[in-house]
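A.B. asks: Pasting the sequence and the predicted model now:
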Amino acid sequence: MKVLLGATQLAKRSDVTEEHGRRDLRDNLESDFKKGDSPAEWAPGHPVAWGHEQWKFSSGEEKSVTSVSATSDEKYFAIAIDDTLVIFEVDGYKLASVLKTGDGPIKSIEFARKPSEDTYVLACQYGDQYGRATNVKIWLLDQDCREIDPDKKIVVEGYLPTFAPSVFSSDCKTLLLLATTTDEWGSHLAIVALDVQTGKEKFRMTGHTDSIMWTGFSPDDKFIASAAWDRYMKLWSGEDGKFIRDYGPTGAQNWACAFDPEGVNLAVTTGAHRALMWRIDDPQSFPIALAGKVGWERVISNSPDGTKLAIGSADGRLMVHETKAMTLIQVWQLGAEIGGSRWLKEVTEIKWLDNGNRISWTPSDGSLQMYDFETNMKWKWAAGKEDKWRRGAWFNTVVLLERKGLIGSRDQDGAFRMWKIPEK
């Protein structure tokens, strides 16, 4: 395993100019962001190829980075590779600690929001789900991101939901995972709420009759929502897990949900080429159907100021809705390659910056992209023609350290790169 520091990667390449960037990395688009009638413009020096990142973590071609996460105070970030968690300080990229599961590769990790001044909480899913049980482990770490008590093991059999942006409650006291349960419909996954400090089950939510794709808390922790392939979205009490109501049927498999910042509206993406939104306090109301959908939509996100809702789809499309009138205001759409397919370019990650004035996303084409709604400027960091990478869809692979001016991504060559966020 190697750690490659940015200073060894910053040599200027002759194919990059400060004015134009890499022309061969410009997208083949069917639709681009725009302001009024003016299409988005490339920022000076963009697109930029790999090799100009500020910092890089790689193990060569041996193992790929599988998941990344950062602490809410932006002091540390963790990288998962095989059965190992490597934690770095953000300032100076110094190694802080190394943790091992000791039993199978890691699939996903997440830091909870910092619960106190001197502790961190990190959740990890690991194990071979195709051969033996998959487990969730909770690490309690000190202010230096080292294990507080190595002898205290919090390990529970289960899964972390793939498409949920956070498995923790906002007060960091509860973690949601998926575990197998058996009831009148047979064996399937239920939602389990765990006490973060003890690992004990607080309550269990059952009722979905097919695979559960998403579960998460409302912003105030009052509710828990879940979405499944049984065509229903369910709402539960965040206090005791008591079932409140169903939303649906939606007409297709459900994938991902999003509460708005006020916790008033709840949206769900489906496989029926549409997303639906309900008011939580009015179960009798008809849902609002959001237009412009094609194919699977497995990522959905509200801007921090609540004015925009973004949805990514499997055909390389990113759609942005204005939430007051629920109108479609922006569509970014990758075109199909010659001899290729747009369906290999799913948008799998959405991050908001500058309180919703900027958006960043990752289509599955080996790139990290960003757009500024105010300046109509766009940026792209991507694999060059000489870089080796592979197609595929990975989720929860971007780390945003906005106060530090950094954004990092697990890229499709298996490495993790940290880039400087462009200044306003």
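C.D. replies: Structure's in. What do you need? Numbers count the residues shown, from 1 in each chain.
A.B. asks: For the rest of this, base every contact and every neighbour count on C-alpha atoms.
C.D. replies: Fine.
A.B. asks: Isn't E74 up against V90?
C.D. replies: Yes - with contact taken as C-alpha atoms under 8 Å, E74 and V90 are classed as touching, separated by 6.9 Å.
A.B. asks: from what I can see D246 touches W236, true?
C.D. replies: No - assessed by C-alpha under 8 Å, D246 is found out of contact with W236, at 9.3 Å.
A.B. asks: Looking at those two, which is more packed in?
C.D. replies: Legend: neighbour count by other C-alpha atoms under 10 Å for D246 and W236, higher for W236 (19 against 14).
A.B. asks: so what's the more buried one closest to, chain neighbours aside?
C.D. replies: Of all residues beyond its chain neighbours, the one nearest W236 is F243 (4.5 Å), with distances taken as C-alpha to C-alpha, 6 or more residues apart in numbering.
A.B. asks: For the one you found, list the residues it contacts.
C.D. replies: In this structure, F243 makes contact with M205, K234, L235, W236, S237, judged by C-alpha atoms under 8 Å, 6 or more residues apart in numbering.
A.B. asks: same thing with L401?
C.D. replies: By C-alpha under 8 Å, 6+ apart, the contact set of L401 is A70, E74, I407.
A.B. asks: same check, this time on T162
C.D. replies: Taking C-alpha under 8 Å, 6+ apart as the definition of contact, the neighbours of T162 are M213, W214, F395, N396.
A.B. asks: how far away is it from D260?
C.D. replies: To D260, T162 is 20 Å away according to C-alpha to C-alpha, to the nearest Å.
A.B. asks: Touching, L177 and F168? I think so.
C.D. replies: No - no contact is recorded between L177 and F168 when judged using C-alpha under 8 Å, the distance being 9.4 Å.
A.B. asks: now E262, nearest residue through space, not along the chain?
C.D. replies: In space, E262 comes closest to P219 once its chain neighbours are excluded; the distance is 7.0 Å by C-alpha to C-alpha, 6+ apart.
A.B. asks: I350: neighbouring residues, count only.
C.D. replies: 26.
A.B. asks: looking at it, F57 is touching D411, isn't it?
C.D. replies: No - taking contact to mean C-alpha under 8 Å, the distance of 10.5 Å between F57 and D411 leaves them out of contact.
A.B. asks: and here's the other structure:
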Amino acid sequence: MPTITSEQFMEQYKLPIEAASDFHIGGASAEWAASHPKDWGQEDDSIVLPNNGMENGELRGYSSFSGTVSYDYKLLAVCSKSKIRIYDIATKELRQTLDGTGLMQFRPFTPTSDTQKHDEGAGGQSHSPAYMLLSSTSVPRRSRSIEIERPELIFWELDRNGRLLDEEEPIDVSGYASKAIEGIAGELEQKHEWSRDFIDGSTLLEEFGQALEKVAAEHRRLHNTIIPESSIGGPVSRPFSHDGKRLLYNVPRGHVTVVWDVDASTELFRLSGHKDNILWMGFSPDDKHIATVAWDGTMRMHSADDGALEWIADAGGQCWVGAFSNDSKYIAWTCQNGQELWIHQVEDGKKINQIQVKFTDWCRRLAWNSDNKQLALCVGGSAMIWRPFDEDEKSKKSNISQHYELPKDKTFYGFAEIDHVEWADNDRKLVLSITDGTYLVWDSQTNTKEMFKKTTGIHVAWTSSGFFYIPGDNGGTYITLNGDGNVRFWKPSGPTERALRNQEEGSGVQHTHIEEERVTSAQAVMKEGNSAGSRDAWAEKGAELWTAE
């Protein structure tokens, strides 16, 4: 079989509309919502990102996009290359451009009326940030005469309109670069016989400008809180405590997680003990515990008060991700090279369940429903909802109540996958992110599906954290950050008349156990097609985004 690249996959793959295994309620498969599936271009509104890497509909080289939404759903931050752009969601207006890269998160924060009054000065202007955006960057540092890019974290302080509280006056890069060259041009001509035509035709002015812009960006960052030698871990880590007062970050190459006081801008304590890279870290929803999951085969649970080690779970093999239940009673994690899923009690570390499926591919995403009874996950071309506390009377196994599976594609084994799952709209909807850039939304109440389908035949960038549900009137709004450099706004669609009839005739959700053979059918295909070359090439694209500090 010829080797397939990720670029070829993005350009050539055509996602089939019908699933190999679909969502269902009461024995009926999910119906398409009205006017679905939808293609890019059928959105209700959009923002075209500047300098998005696209030219005549084609991507110029490799690039990536990531996004995040503020705690009050008013601001959208989009990162592309070395720039972060802040948009007002309601007006679609660009409010601020920042210097940064990689993954971002807004600090969780809900100002009280007393805080608001205290923060307001003369004329109602706030002297304290209404928003704080955490982002990554990398800065050159010299080590033994070698320039090395070092990761840093930056807190950007924004006002209520999404603009910087303390913004430096921009410099005239082109003007200063021209002055610098003029200052040395005469000497270059006299002493080194550089002609004026040679100087004007060279890249000297361009490279002078690039060097000056790079240093100017570093100077602009000095107005903000910077944490040197730091990164926020993998793309699904939850670095902030739920009250927004503390931050978790990793020390590169140190296998150490630092707990940081955001308001005081100081380190509180460190969590050590792992012997390999820490892939996931997060606070429990009640902010009483901190868990870390690493490639050394262990998960470590600490007290969030002082960092004291509470217990260790040792499963062996590389581990990838964890997820606390919303009541903070349980934690799920993937271990044994991502092929097993375990659940422990947070209080004492007791293992209470394990999914009765042996995955043949990495399970990298977990999402608890707010009912604390359903755990969504994705592995390879499958997405599932596992009910770990419900036991099927016949098999005596915990229920896999839903199983969605992409159709098999021999050409694109290991590329066409579901790489993210999350709950939305008060957790009634499950969102699936497919690696070609398509998003699928399943409504568990109406048993309907909405699909926002990538345009076939174009090469698009890799996108991380690209789907957002914004609550509001008439069902709210979906936002998709797409790899063609567009932010799209979609109104949720209601069920068709046929779906409504099926819903009325049905008797509600029926959780049917799925035998192990059915779930592993897709995994067998993934194992067959996941050659080391194709898997590694594709994985590098995803890893490049969250390690780009």
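C.D. replies: Great, that's in hand. Everything numeric here is computed off the predicted structure, so don't read it as measured data.
A.B. asks: still contacting in the second structure, which of the contacts of F243 of the first structure?
C.D. replies: Retained contacts for those in the second structure, judged by both residues aligned by TM-score structural alignment, their matches' C-alpha atoms under 8 Å, are K234, L235, W236, S237.
A.B. asks: So which of those residues are in strands?
C.D. replies: The strands, defined by DSSP state E, take in K234, L235, W236, S237 from those.
A.B. asks: Name the member of the residues you listed that has the highest neighbour count.
C.D. replies: Tallying neighbours with other C-alpha under 10 Å puts L235 at the head of those, with 22 neighbours.
A.B. asks: Counterpart of that one over in the second structure?
C.D. replies: Under the alignment (TM-score structural alignment), L235 of the first structure pairs with M301 in the second structure.
A.B. asks: Pull the contacting residues for that match.
C.D. replies: Neighbour list for M301 of the second structure: H289, I290, A291, T292, L309, E310, W311, I312, V346 [criterion: C-alpha under 8 Å, 6+ apart].
A.B. asks: If you map these onto the first structure, which are still there?
C.D. replies: Kept across both, from these, using both residues aligned by TM-score structural alignment, their matches' C-alpha under 8 Å: H289, I290, A291, T292, L309, E310, W311, I312.
A.B. asks: so how far is A133 of the first structure from the aligned partner of the fourth one in the first structure?
C.D. replies: Alignment note (TM-score structural alignment): T292 of the second structure maps to S226 of the first structure. As judged by C-alpha to C-alpha, S226 of the first structure and A133 of the first structure stand 23 Å apart.
A.B. asks: out of these two, which sits in the more crowded spot?
C.D. replies: Taking neighbours as other C-alpha under 10 Å, S226 of the first structure and A133 compare with S226 leading, 25 against 13.
A.B. asks: tell me which element the more buried one is part of?
C.D. replies: Counting by DSSP states H and E, the element that carries S226 of the first structure is strand 223-228.
A.B. asks: what's the average per-residue distance for that strand once overlaid on the second structure?
C.D. replies: Superposed on the second structure, strand 223-228 of the first structure shows a mean distance to its aligned partners of 0.4 Å (mean C-alpha distance after the TM-score superposition for the first structure).
A.B. asks: For I154 of the second structure, the count of nearby residues, please.
C.D. replies: Burial of I154 of the second structure is recorded as 23 neighbouring residues (other C-alpha under 10 Å).
A.B. asks: In three-state terms, label it for me.
C.D. replies: Of the three states, I154 of the second structure takes strand according to DSSP: H, G, I helix; E, B strand; the rest coil.
A.B. asks: And it, what's its match in the first structure?
C.D. replies: Under the alignment (TM-score structural alignment), I154 of the second structure maps onto K137 of the first structure.
A.B. asks: And that match, how far from P165 of the first structure?
C.D. replies: Distance from K137 of the first structure to P165 of the first structure, by C-alpha to C-alpha: 18 Å.
A.B. asks: Touching stretch 56-70 of the first structure from outside, list them.
C.D. replies: Against stretch 56-70 of the first structure from outside (C-alpha under 8 Å, 6+ apart): 1-6, 76-82, 106-111, 396-401, 410, 413-418.
A.B. asks: quick one: which of those residues sit in strands?
C.D. replies: Here DSSP E is the test, and the contacts of stretch 56-70 of the first structure give 2-4, 76-81, 106-111, 398-401, 410, 416-418 as lying in strands.
A.B. asks: Write the PyMOL selection for whichever of those residues are buried.
C.D. replies: Restricted to buried positions by 16 or more other C-alpha atoms under 10 Å, the PyMOL selection for these reads:
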select buried, resi 76+77+78+79+80+81+106+107+108+109+110+111+398+399+400+401+410+416+417+418
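A.B. asks: any idea what K491 of the second structure aligns with in the first structure?
C.D. replies: Under the alignment (TM-score structural alignment), K491 of the second structure maps onto K420.
A.B. asks: Tell me how many other residues crowd that match.
C.D. replies: The tally of other residues near K420 of the first structure (other C-alpha under 10 Å) stands at 15.
A.B. asks: Quick check: it vs E53 of the first structure, distance?
C.D. replies: Distance of K420 of the first structure to E53 of the first structure, given as C-alpha to C-alpha: 8 Å.
A.B. asks: And for V320 of the first structure?
C.D. replies: Taken as C-alpha to C-alpha, the spacing of V320 of the first structure relative to E53 of the first structure amounts to 28 Å.
A.B. asks: Tell me which of the two has more neighbours.
C.D. replies: When V320 of the first structure is set against E53 and neighbours are counted by other C-alpha under 10 Å, the residue ahead is V320, at 24 against 20.
A.B. asks: which residue packs closest to the equivalent of the more buried one over in the second structure, ignoring adjacent ones?
C.D. replies: For V320 of the first structure, the aligned residue in the second structure is I385 (criterion: TM-score structural alignment). Once its chain neighbours are removed from consideration, I385 of the second structure has its nearest residue in A376; the separation is 4.4 Å (C-alpha to C-alpha, 6+ apart).
A.B. asks: do the same with I199 of the second structure
C.D. replies: Among residues not flanking I199 of the second structure along the chain, A185 sits closest, at 7.6 Å (C-alpha to C-alpha, 6+ apart).
A.B. asks: Need the three-state assignment for that neighbour.
C.D. replies: Following three-state DSSP, we place A185 of the second structure in the helix state.
A.B. asks: now do the same end-to-end measure for stretch 234-244 of the second structure.
C.D. replies: One end of stretch 234-244 of the second structure to the other measures 19 Å (C-alpha to C-alpha).
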